[in-house]
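K.L.:
Build me a structure from this.
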Amino acid sequence: METVINHHIKESDYRPTTTSPLSRGDFGSDFKWGVATAAYQIEGAVYEDGRSDCVWDVFARKKGKIRNGDHARHACDFYNKYEQDLELVKELGFEQFRFSLSWSRILPDGHGRVNQAGVDYYNRLIDKCIALDIEPWITLYHWDLPQILERAGGWKNRRIVEWFAEYAAVCANAFGDRVQHWIVLNEPMAVAGLGYTTGEHAPGNKGIHNFLPVVHHLALSQAEGGRVLRQLLPNARIGNAISCSQVIPNSQSAADIRAARRADALMNRLFIEPALGLGYPKDAFPFLSNIKRFMREGDREKLKFDFDFWGLQNYFSVVVQHSYLAPVMWLKEVPATLRNVPTTGLGWEISPSGMYEILKQFQQYKGVRELVITENGAAFKDKLKDGNVEDHGRQAYYHDYLDAVLKAKNDGVNITGYFAWTLLDNFEWAHGYSARFGLVYVDFKTQERTVKESGKWFAGFLKNQKWEPVSN
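P.N.:
Have a look, this model is predicted:
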């Protein structure tokens, strides 16, 4: 399809494109409503209770890697403030809380010795969730690899599959008696692409030569982690969370259509299809045929795992065109900021229709049992004024994306839950503290929390009030 050019809309002026009121009841009584977080982005306390360095600690100490020289040594201090923050989760009306475990806090050496203080912390966190009648959802890995394992090659080293399996077993044994929902990996494509190919994320490795071995070891680990959890926790519900975006060719030229297929193979198909027994998507991206150099006998079977659900993390659509200046990929993205479409504060296209289309796309896989939106949200340039944050753009964003989710559900997509990203403004990776995604505003100097207007709207929505977002 051709790119649709709209009048440019500043993120601060974004208003809903649909005026239909929404309420929680529209999604059914069994639909799960949660909020998602990640350990490194909120915990802080990086030197407390025996935690060792992870790759992001080291990356943040390097000059010029994080905007404004920010670091996560304190972040939101969730490590010490988790009780009051979980009270906020309860106040907002969410009944599920997704959080990740810090591998460095539990296994400071990457494998072997268990740090009991780290295990005790997560036990307290889980117990507090249960006391508040909030269901804990654990993510095993959200990008914070122990630095000691990176020195041994990290995700480039095939031994990481064994190390990850050991870590998964420790976590299952420690927390599995109270946690039913588990997510193995968070957005493995981001790890392979940004962490080991472009170097924009930790550990900062660059080079296309890293991409294929890292992809293969991540794909093996997502399946092996699933098998470990299934063996130790036979009644658990096990999923995997992948980033995904509707990919649109910039024109109907054959070259642009092929470019879109390559981008779709990387962004949407690369990690789900091996798990489903379909192999890597070499049909659309022949470069992936080279992954055979890193495969061993039996790997095709080892890549398979029957996940109970797939977590989809959708924020924007992507428009691509063919480019002779990008070897291997032979494509480039056409930035949303150049296409006169509504964008968030990070320049990401606001595309509710893309959410609908990507849900329909993943529903077509025969091996997918259930879909959950495990992340969706927007960064805007929030300002605290007179004790309030009037983030009408974020309210409109959530309204439009939830409307798209509901449309997909009503059209037969087996989607069973939605997790907003995120509870608190936090350390947003290479953006540091300049990108605010939270429903709750955080003053990082005082650690004071202020529920934004979007958080108040969400609270009303979850109380089954009809949600009619601000439109003027």
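K.L.:
Only C-alpha atoms from now on, for both contacts and neighbour counts.
P.N.:
OK.
K.L.:
show me what contacts residue 403?
P.N.:
Neighbouring residues of residue 403 by Cα atoms under 8 Å, 6 or more residues apart in numbering: 22, 352.
K.L.:
Let's compare: structure for the following, please.
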Amino acid sequence: MTHHSLDLKVLPKDFLWGVATAAYQIEGATWANGRGCSIWDTYCRTPGKVYEAHNGDVACDHYHRWEEDLDLMKELGIDSYRFSVAWPRIFPRGCGEVEPRGLDFYDRLVDGILRRGLVPMCTLYHWDLPQELEDRGGWPERDVADHFADYAETVLRRLGDRLPLIVTFNEPYCICFNGYYNGSQAPGRKNLRLTHHAAHTLNRAHVLAMDRIRAYAPGAKAGIVMNTTLALPATDRPEDRVAAELLMDWEDRLFLDPLFRGRYPESLYRHVPESMPEIREGDLDPVRGEPDFFGLNYYFPSYVVADPTRPIPLRLVDAPAGPRTAMGWCIVPSGLTELLLRLRDEYAIETFYITENGSAWNDVLEDGAVHDEERQKFLVDHLGAVIEAVKQGVDVRGYYAWSVYDNFEWTFGFAKRFGLYYTDYPTQRRIPKDSARLYKRIVEEHRTENLSQRC
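P.N.:
Sure, this is the predicted structure:
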């Protein structure tokens, strides 16, 4: 088993050690108790979109097994569980009629989390837009922001008194770019103008949802989760350095600038003015929308070169040779440190959580065990990168491993495994991998160090 040399005492005493999941990836029970259809239910049924036509109909059957899943988290020794609420469980058609059985499920779940002494971090939107809203235009349509705010209010009126940490959106970049630009995820559309309009609706929806959180969960800390790109020039050429900055504008400042500055990056109006949305009075308000914390998901950096033949003159290229996960993603732990420093310095962000970090490997279950050396190394190296950022003055309050167990990995179906626990899908057994034991040990050591410092 991997041994670590992490300087855990650098981390705050009340640092939250957690795991993260998303509703569509684990819950299953997609047609149970009045849940409506989501864009992922539809996308999974579109031929050729998802590996071997896998879908989330059963997934990890968490909807029926949540008690034992929470016991498993308790056993892991963590402090916090980040989960998401499925919008179609609450409003099967996206708006209008509320489904009380959906609220009942999350009510029981939150109580179960608290009963085990865990801190719930609730994500209001992790990609499962109700299909009926998509049929009416989806995220590019302004009114989806209003429907989202109403959905958020409905959830918060029921759960808000027990949620210390609330996230509005998970990964706006993926929602807009993968959903509406390159079509690689639900709903699978391909149009730059729709992408930027979706981004604007989402940025506006965040502001509206923050208003509702302040009103209906006044004791909560609220934020947003982004998989901010660490854009690196593929060469030392000045034009590639410019392209890397432009990629940050396009993929990240498209969401960061409205959030913190109330406007969009100037470069986008220069390159693609016809695709930019109309901004109305009050749409973007960095005062109302200011997050209490910033959730960062980090997996890998992006390498970019200039390409003057494209409307936005850049192109992503393969990472340099080096280690890669089973997803083909390059492994650059120092990128996490660099990204935290960049975000803190550019936007004066005070409080961070690492809300997702993890890796997929070709895990093999042998004699009831999974010896996942690579995942353990990935975990230790990236925790080391967090510790390095903390040493440089970044206020990181917690780390959430992705994921607690193997689950439905979007377009990769069940072919990719990110879990600390191995999911045996035919039996739904969760089997701890060596990485789960390592994570438990790290959490325990951090706790022990705090106790000895207090004595």
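K.L.:
List the TM-score for the superposed pair.
P.N.:
Between these two chains, after superposing, the TM-score reads 0.94 (TM-score structural alignment, normalised by the length of the second structure); 448 aligned residues with a Cα RMSD of 2.0 Å.
K.L.:
what does residue 187 of the first structure align to in the second structure?
P.N.:
Correspondence of residue 187 of the first structure to the second structure, assessed by TM-score structural alignment: residue 171.
K.L.:
Please look at its match and residue 225 and confirm they touch.
P.N.:
Yes. The criterion here is Cα atoms under 8 Å, and residue 171 of the second structure meets it with residue 225 at 5.8 Å.
K.L.:
Overlap of the contact sets of those two?
P.N.:
Shared contacts of residue 171 of the second structure and residue 225, defined by Cα under 8 Å, 6+ apart, comprise residue 297.
K.L.:
So which residues of the second structure form strands?
P.N.:
16-20, 80-84, 119-125, 165-170, 221-226, 231-233, 293-297, 302-306, 314-317, 352-357, 396-402, 421-424, 429-432 (DSSP state E).
K.L.:
Turn these into CSV, including distance to residue 113 of the second structure.
P.N.:
Output for the strands of the second structure, formatted as CSV (distance: least, Cα to Cα, whole Å):
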stretch, distance to residue 113 of the second structure
strand 16-20, 12
strand 80-84, 8
strand 119-125, 6
strand 165-170, 13
strand 221-226, 18
strand 231-233, 37
strand 293-297, 20
strand 302-306, 36
strand 314-317, 41
strand 352-357, 17
strand 396-402, 15
strand 421-424, 19
strand 429-432, 18
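K.L.:
could those strands go into CSV alongside mean neighbour count?
P.N.:
As requested, these are exported to CSV (neighbours: other Cα atoms under 10 Å):
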stretch, mean neighbour count
strand 16-20, 24
strand 80-84, 25
strand 119-125, 24
strand 165-170, 24
strand 221-226, 23
strand 231-233, 23
strand 293-297, 24
strand 302-306, 23
strand 314-317, 17
strand 352-357, 23
strand 396-402, 23
strand 421-424, 21
strand 429-432, 18
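K.L.:
Of all the residues in the longest helix belonging to the first structure, which ones are buried?
P.N.:
Identified as the longest helix of the first structure according to DSSP state H is helix 211-232. Residues of helix 211-232 of the first structure classed as buried under the neighbour-count rule (16 or more other Cα atoms under 10 Å) are 211-230.
K.L.:
what's that helix packed up against?
P.N.:
Contacts defined by 3 or more Cα pairs under 8 Å, 6 or more residues apart in numbering; DSSP states H and E place helix 211-232 of the first structure against helix 160-175, strand 181-186, helix 188-190, strand 237-243, helix 272-275, helix 299-302.
K.L.:
what's the matching range in the second structure for the helix or strand immediately after the shortest one in the chain?
P.N.:
From helix 188-190 of the first structure onward toward the C-terminus, using DSSP states H and E, the following helix or strand is helix 196. Using TM-score structural alignment, helix 196 of the first structure corresponds to residues 180 of the second structure.
K.L.:
quick one: that stretch to the first structure mean distance?
P.N.:
Mean deviation of stretch 180 of the second structure relative to the first structure after superposition (mean Cα distance after the TM-score superposition for the first structure): 0.9 Å.
K.L.:
Give me the residues contacting that stretch.
P.N.:
187-192, 194-195, 198.
K.L.:
redo that, cut-off 7 Å
P.N.:
Residues from elsewhere that reach stretch 180 of the second structure, judged by Cα atoms under 7 Å, 6 or more residues apart in numbering: 188-191, 194-195.
K.L.:
Most neighbours among the residues you listed, which one?
P.N.:
Each of those was scored for neighbours by other Cα atoms under 10 Å, and residue 195 scores highest at 26 neighbours.
K.L.:
Look up how far residue 70 of the second structure lies from that residue.
P.N.:
37 Å (Cα to Cα, to the nearest Å).
K.L.:
What of residue 296 of the second structure?
P.N.:
24 Å.
K.L.:
how about the equivalent of residue 162 of the first structure over in the second structure, what does it touch?
P.N.:
Under the alignment (TM-score structural alignment), residue 162 of the first structure pairs with residue 146 in the second structure. Contacts of residue 146 of the second structure were listed using Cα under 7 Å, 6+ apart, and they are residue 205.
K.L.:
one step back: counterpart of the longest helix of the first structure in the second structure, which residues?
P.N.:
Aligning helix 211-232 of the first structure against the second structure (TM-score structural alignment) gives residues 195-216.
K.L.:
try stretch 455-462 of the first structure
P.N.:
The aligned range for stretch 455-462 of the first structure in the second structure is 436-443, by TM-score structural alignment.
K.L.:
what's the average distance of the matching stretch to the first structure?
P.N.:
With mean Cα distance after the TM-score superposition for the first structure, stretch 436-443 of the second structure averages 0.7 Å from its match.
K.L.:
Run the chain-centre distance for that stretch.
P.N.:
22 Å (Cα atoms, centre = their mean, to the nearest Å).
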